[in-house]
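>>> this is a predicted model, with the sequence first.
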Amino acid sequence: MTTLSTTGQSWRLAALGFAMLLPSAGTSIANVALPTLATAFGAGSQDVQWVVIAYLLATTTLIVAAGRLGDMLGRRRVLLLGVAVFTSASVAAMLAPSLWLLVLARAVQGLGASAMMALAVAAIGDLMPRERAGAAMGMLGSVSAIGTALGPSLGGALIAVWGWQAVFAFLATLGAVTLGLGLLVLPRDGETAGPRIGLDIPGIGTLAIALGAYALATTVKTDLQTSALLAAVSLAAFAAFVLIERAAAAPLVQFGELRNGELAAGLVSIGLVSVIMMSTLVVGPFYLSHSLALDPLATGLIMSVGPAVAAMAGVPAGRLVDRIGARRVALIGLASVAIGAMLMALLPSGAGIPGYLASLSAITAGYALFQSANNTSVMTSAAGGRRGAISGLLGLARNLGLITGASVMGAVFAGASQLPGGAEAGMRATFLVATTIAIGAIFVTLWGQRPATA
């Protein structure tokens, strides 16, 4: 894509916003359908979990390759292809006659989602002037949070009225709208300079094996021996990936880029902060229901405040980035996350819902500030021919943080909940760890911001 005049920028941002809304809604809207799917297909809870796992695996393992493909073939072209794949897979999911065909359709949806997640962010560097990039990144962050927040409630309403097929019919309709808008308003890709270089297929394959084995080891309930085997496969595949990339003519990941402290710090920090964000989603419901004795409806309403705060903070966060700079906003955001996590760990249950909401709001508002600043800093400094790949690395780091948070922080909570105090003890332990992680992210970010001559 090429940078054009400001005419039509609002429509182009709308198209990119829809391209971020689809994958985020696709992640959360299907979760609420799992009990209905278990009944419809006569399947167990572990079987229907693959409707979520297949989407997560495909998105995580393919996002870097999707970004690199966009750099090679044109980011508009591959972005719209991703929308088309997602939309077609949504239709296939709606018509699926069996659970495992539905799981296959969800994996294909994840393929399309990986292209949208990588290239919508990368396109900001193509379409927006540097001084407005922060606001645009903030808008994408808000839209992503809105999709995550609305997914469960919207999915529940659709299922109640029309059945589980309505969830995928909605995604197909939204995909068709996104595709039509993108075709109309996104400027065509410019000609790529230099010879066309082939895609790094061996690198893509080994990275997919490494990430897939890691995701399976941390998301699927298996015995210790199987989990250890999956972890060993992941480590071996990642080692092979590093060797392949060092010898490749056109590597998927250029490890020399990671010598850029700002990029390396940005990737590590977004992964760490994503661990904390997932902790609020995994641990929160148990604390609210067990310690504060809230019913499912009240728990759901309280849980929706976090994504709502992130959605409302996204655009102001982006504007603040444009005004005072990404580096300052990143540190402000991380400080807010650390304070919120510390409050979660120290506030007694007597603080009740107000205390929990204050802590949660500090974490999610800080996350919105940090994400806008971090994405802007990384993407505006990336070389034009590598923006897709770099955006894919950002998405990969975020997804790995979410997967790790669900597994590791869930285990911390479960273990500490066996101590006197139950769920409240689990909450304290989890967010003491989260506070430590947030402080670590602050130091990593400061390291990345040090002067180049230091």
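Sure thing, it's come through.

>>> please count neighbours and contacts with C-alpha atoms only from this point.
Will do.

>>> what does stretch 3-18 rub up against?
By C-alpha atoms under 8 Å, 6 or more residues apart in numbering, the surrounding residues in contact with stretch 3-18 are 120, 126-129, 136, 139-140, 143, 178, 181-182, 185-187.

>>> so what's Ala217 up against?
Thr226, Ser227, Ala228, Leu230, Ala231.

>>> filter the residues you listed down to the buried ones, ChimeraX style.
The buried residues among those can be selected in ChimeraX (16 or more other C-alpha atoms under 10 Å) with this line:
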select :227,230,231
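
>>> out of the contacts of Ala217, list just those in strands.
Applying DSSP state E to these, no entry is found in strands.

>>> can you pick out the most distant pair from the contacts of Ala217?
Greatest spacing in the contacts of Ala217, by C-alpha to C-alpha: Thr226 and Ala231 (8.6 Å).

>>> one step back: now tabulate the contacts of Ala217 in TSV and tack on distance to Ile29.
Shown next, in TSV, are these (distance: C-alpha to C-alpha, whole Å):
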residue	distance to Ile29
Thr226	30
Ser227	28
Ala228	32
Leu230	29
Ala231	30
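
>>> now, which of the contacts of Ala217 sits nearest Gly355?
Looking across the contacts of Ala217 and measuring by C-alpha to C-alpha, the closest to Gly355 is Ser227, at 37.4 Å.

>>> what separation do you get for the residue nearest to the closest one when sequence neighbours are not counted and Thr226?
Leaving aside its sequence neighbours, Ser227 sits nearest to Ala217 (C-alpha to C-alpha, 6 or more residues apart in numbering; 5.0 Å). For Ala217, the distance to Thr226 equals 8 Å [C-alpha to C-alpha, to the nearest Å].

>>> neighbours of Ala249, how many?
Neighbours of Ala249 under the rule other C-alpha atoms under 10 Å: 12.

>>> checking it next. Helix, strand or coil?
Three-state assignment for Ala249 (DSSP: H, G, I helix; E, B strand; the rest coil): coil.

>>> ok, structure two:
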Amino acid sequence: MSEARDARRVSLLLGLLFGLAGMGSSSAAIALPAVADEFGASIGVAAWTISGYVLMLAVATPIYGRVSDLVGVRIPLLVGVGLMTLGALGATVATSFELLLVARLLQGAGAAAVPTLGVTLISARYDGRVRSGALGRLAAVAAAVSCVGPLLGGAVEHVLDWRAVMALPICGLLVLPLIWQAVAGDGSRARLDLLGAALVAATSAGLVMIVQSPSAGRLVGLIGTVLCLLGAPLVARRVRHHPHGFLPATVIRNPTVIRSAVVGATVPASWFALLIGVPAALVGHGWEPWRVGLLLLPSAGVALLMPKVAAHLLERHGGTRVLAMAAMTSSVSLVVGALGTAQTAPIAVGVAVMLTTASFGFGQPAMITAVGDAVHDDVRGAALGIATLLFLVGGSIGSAVVAGLGEPLGIPGSLLVLALLPLVALVTVIPGLGRAAKASELSEDR
């Protein structure tokens, strides 16, 4: 089999697996009103089933990335899909909101294996245009499957109930045997820095808890503040004293990795914000969940167009500039989404989701390409894990802002607040844009 054909098959399967993991949020978002009714909770509290899932998706991601550097991709991928399946099964039989939340946290911890290990595998297996195309295809298929999630979730809830919706990611087990041969390979067999991993996870969790505190309560905000205040300096100290530990110093001190990850984080922030905000707003105005899903379906078509678009943009403009384009698109999508939900305008809402789907489709490959090219092979998994950590923490922040500020400001107001995040993040990428332009001019002169 040619490299291009192999890359197409592997990226399609990994994208499908990634999409099924993402469906744990997109389909579950449709079920939030039913979950709230079942357990007598508000939508803001019920949204913890999404925020908690995305939180664990974020904090466990760098662990899988670093483990893959040490032992290869196969074992952590098997563990991750197993945990994702176990959590999905637990959510279907939960008898209380607390048990449901625990199951969703477990599900998110398992699903975290897919995005990092997928991009790590593709980055190590292919080069050049083949790699760019494979990364774009992975992101596109993942986004397309996630976009189908609301429609599938709404239909399943209509025919069965919300518990069946929570079980949809179990289908990932069917994909695993098809990808099994491609994930063979060994790592360095070095030891994992467990303390460093725990400190990073605790600090990340604290950040999301602070954002979620307006709806979750002062205690959650206090715990999050303590975790951040204690965790951040301890993480910095750990990196200084263990430069080859969980967070390799060569990765943390690499400005391309950090800048790309920070700007890239704004893309899933808009994605998850709209996935929660749009269904909540429209269902609140009397829409059936399946109608909401049908409205979001065209976004799947947009996602499938993105691989060629992403490859073309990356080849022509480079990762930094494409990231800036993605951030701007994300900001616009949130503004359009805010106007659409405020006026209950279906066309505006659909356009908003299509815009954020497009930004995801070319923003994630741009981030992965920039990070993967900026580090050495022996820390690529760690670098991609850290970048994906910030990427998915952005998703946690997006869902947390809508859930936390949705009640005091309304969903349109929370989306407008979040629209400022990409603009702020762009400030961090302006120096990189200047250097990228100069490098491009020098290359052309030669």
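On my side now, so go ahead. Nothing here was measured: the structure is a model prediction, and the numbers come from that model.

>>> over in the second structure, tell me which residue corresponds to Ile201 of the first structure.
Residue pairing (TM-score structural alignment): Ile201 of the first structure is matched to Leu194 of the second structure.

>>> surely its match touches Leu247?
No - using C-alpha atoms under 8 Å, Leu194 of the second structure makes no contact with Leu247, being 10.8 Å away.

>>> higher neighbour count, those two?
Leu247 (27 against 11).

>>> show me what contacts the aligned residue in the first structure for the more buried one?
When the first structure is aligned by TM-score structural alignment, Leu247 of the second structure is paired with Val253. Going by C-alpha under 8 Å, 6+ apart, Val253 of the first structure touches Glu245, Ala389.

>>> right, and the secondary structure at Val253 of the first structure would be what?
Looking at Val253 of the first structure with three-state DSSP, the answer is coil.

>>> from the contacts of Ala217 of the first structure, which is closest to Tyr356 of the first structure?
For the contacts of Ala217 of the first structure, the nearest to Tyr356 of the first structure is Ser227 (34.1 Å; C-alpha to C-alpha).

>>> what's the match for the closest one in the second structure?
With TM-score structural alignment as the criterion, Ser227 of the first structure matches Gly221.

>>> test my guess that that match contacts Ala205.
No - checked against C-alpha under 8 Å, the pair Gly221 of the second structure and Ala205 is beyond contact range at 11.0 Å.

>>> once you drop chain neighbours, what's closest to the spatially most central residue of the second structure?
With distances taken as C-alpha atoms, centre = their mean, Leu392 lies nearest the centre of the second structure, 3.9 Å away. Leaving aside its sequence neighbours, Leu392 of the second structure sits nearest to Ala58 (C-alpha to C-alpha, 6+ apart; 4.8 Å).

>>> Thr218 of the first structure versus the counterpart of the one you found in the first structure, what's the distance?
Taking TM-score structural alignment for the superposition, Ala58 of the second structure sits opposite Thr60 in the first structure. Distance of Thr60 of the first structure to Thr218 of the first structure, given as C-alpha to C-alpha: 13 Å.

>>> cool, Trp164 of the first structure as well?
Counting by C-alpha to C-alpha, the gap from Trp164 of the first structure to Thr218 of the first structure is 27 Å.

>>> tell me which of those two has more neighbours.
Neighbour comparison, Trp164 of the first structure and Thr218: the larger count goes to Trp164, with 22 against 19 (by other C-alpha under 10 Å).

>>> surely that one touches Leu37?
Yes - contact status for Trp164 of the first structure versus Leu37: in contact at 7.1 Å, counting by C-alpha under 8 Å.

>>> give me the common contacts of these two.
With C-alpha under 8 Å, 6+ apart, Trp164 of the first structure and Leu37 have no common neighbours.

>>> please name the nearest non-neighbouring residue to Ala382 of the second structure.
Arg66 (4.6 Å).

>>> so what's the residue count around that neighbour?
Using other C-alpha under 10 Å: Arg66 of the second structure sits among 31 other residues.

>>> what is the strand or helix carrying it packed up against?
In the assignment (DSSP states H and E), Arg66 of the second structure maps to helix 48-71. For helix 48-71 of the second structure, the helices and strands in contact under the criterion 3 or more C-alpha pairs under 8 Å, 6 or more residues apart in numbering; DSSP states H and E are helix 3-30, helix 74-92, helix 97-111, helix 113-125, helix 194-216, helix 380-445.

>>> that one vs the first structure, average offset?
Here the mean offset of helix 48-71 of the second structure against the first structure after fitting is 1.9 Å, by mean C-alpha distance after the TM-score superposition for the first structure.

>>> got the angle between that helix and helix 97-111?
On the basis of axes from the mean of the first three to the mean of the last three C-alpha atoms, to 10 degrees, helix 48-71 of the second structure is oriented at 30 degrees to helix 97-111.

>>> ok now helix 48-71 of the second structure, how far from the chain's centre?
10 Å (C-alpha atoms, centre = their mean, to the nearest Å).

>>> repeat that for stretch 19-28 of the first structure.
10 Å.

>>> returning to that earlier point: and the contacts of stretch 3-18 of the first structure, which two are the farthest apart?
Pro129 and Thr178 (23.3 Å).

>>> more crowded one of these two?
Between Pro129 of the first structure and Thr178, counted using other C-alpha under 10 Å, Thr178 has the larger neighbour count: 25 against 16.

>>> quick one: map that one onto the second structure.
Under TM-score structural alignment, Thr178 of the first structure pairs with Val175 in the second structure.
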